[in-house]
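Can you look at this prediction? I've put the sequence above it.
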Amino acid sequence: MEIDIKRFSELNTDELYDILQLRSEVFVVEQDCVYQDLDGKDKKALHIIGRKNDVIVAYTRVFKAGEYFEEASIGRVVVRKNQRSFGYGEVIMKASIKAIETSFDTKTIRISAQQYLMKFYSSLGFQVFGEGYLEDGIPHIGMIKK
């Protein structure tokens, strides 16, 4: 999988369409969750895009401290369903962590993790903080990496 990092203004219309289609495919359809994905924050984010054979198979968006949370953050972590057995979740997350460290000069990163993925995020150095909560009807937990 090849990784690209782009600001919103650097995305072409095909890339933006493919990113939004992938997010909708997983977060709305697969997870059966009606929510407002287009939240106005994409314009502030760095977009971490994983491609395989010119198809977007993994994606995250990252924010500097103060743009989403008080800390730098990673969100909209997604891997295409038929590509999940190849370890691309770990690859895209490591690329996202590196992008934050390089672009925003910080190692402190906060995420709002779906609870069933706590073990995965823990393996990347994130630790649980706070109590669990529902976000768009899905159990989540705050996690932080320092």
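Received the coordinates, thanks. Residues are numbered from 1 along each chain as shown.

Please make it C-alpha for all contacts and neighbour counts, starting now.
Fine.

buried stuff in the longest helix seen in the chain?
Ranked by number of residues, the top helix in the chain under DSSP state H is helix 88-104. Of all the residues in helix 88-104, those buried under the rule 16 or more other C-alpha atoms under 10 Å are 88-89, 92-93, 95-97, 99-101.

put this beside the first:
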Amino acid sequence: MHLTHKILPFHQLNVDELYQLLRLRSEVFVVEQHCVFLDQDDKDQQCYHLLLYADDQLAAYSRLVPADLSYAEPAIGRVVTSPAFRGSGLGRKLMELSIQGCEELFGPQTIRIGAQTYALPFYTSLGFVEDGDRYDEDGIEHIEMVRKPG
């Protein structure tokens, strides 16, 4: 499996890339997880988009969010791996690239995520720690987590 990735601001995404990332987000967040929510939240235009390809197919995606848009800190959101690539280690690769991308784009600082609680061990293994109380988002239990620089 040959992996490539790119990180682009919204205005540099071409229509095919935009379609692919929105389709993947819809496939998992709306259809698979049975969440009826408006995914297009008017934040995409101000974010960077990490597209991870396996053999030229979009396999995973995340949104790199600047500080003061979702949280006071930069954030990683809309973390998703295509069902076709689950169990291949691409989720970890995606998050490692996302952390690196945030550090390059926004400088070394705390990164915040809103994690689905079932994935706590995964995010903890990447250096994130719980920060706050659990909450319900679209019927799925979440908790905010932070990762300090360094």
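Received it, and whenever you're ready, just let me know what you need. This one's a predicted model, so the numbers in the text were calculated from it and none came from an experiment.

thinking again about what came up before, what residues in structure 2 pair up with the longest helix of structure 1?
With TM-score structural alignment applied, helix 88-104 of structure 1 matches the range 90-106 in structure 2.

same deal with stretch 39-57 of structure 1?
Using TM-score structural alignment, stretch 39-57 of structure 1 pairs with 41-59 in structure 2.

Any idea how far apart the tips of that stretch sit?
Its start and end residues considered, stretch 41-59 of structure 2 measures 23 Å (C-alpha to C-alpha, to the nearest Å).

Could you check how far it is from the centre of its chain?
Mean C-alpha position of stretch 41-59 of structure 2 versus that of the full chain (C-alpha atoms, centre = their mean, to the nearest Å) differs by 9 Å.

what about the match of helix 88-104 of structure 1, how far off from structure 1?
With mean C-alpha distance after the TM-score superposition for structure 1, stretch 90-106 of structure 2 departs from structure 1 by a mean of 0.6 Å once superposed.

which outside residues touch that stretch?
Contacts to stretch 90-106 of structure 2, defined as C-alpha atoms under 8 Å, 6 or more residues apart in numbering, come from residues 7, 50, 52, 59-62, 64, 66, 74-76, 79-81, 108-109, 111, 126.

Restricted to buried residues, select those residues in PyMOL.
With 16+ other C-alpha under 10 Å as the criterion, this PyMOL line picks the buried residues out of these:
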select buried, resi 7+50+52+59+60+61+62+64+66+74+75+76+79+80+81+111
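
Tell me which of the contacts of stretch 90-106 of structure 2 fall in strands.
Using DSSP state E, the subset of those located in strands is 7, 50, 52, 59-62, 64, 75-76, 79-81, 111.

Contacts only, for the aligned residue in structure 1 for residue 8 of structure 2.
Aligned by TM-score structural alignment, residue 8 of structure 2 pairs with residue 6 of structure 1. Counting by C-alpha under 8 Å, 6+ apart, residue 6 of structure 1 touches 46-48.
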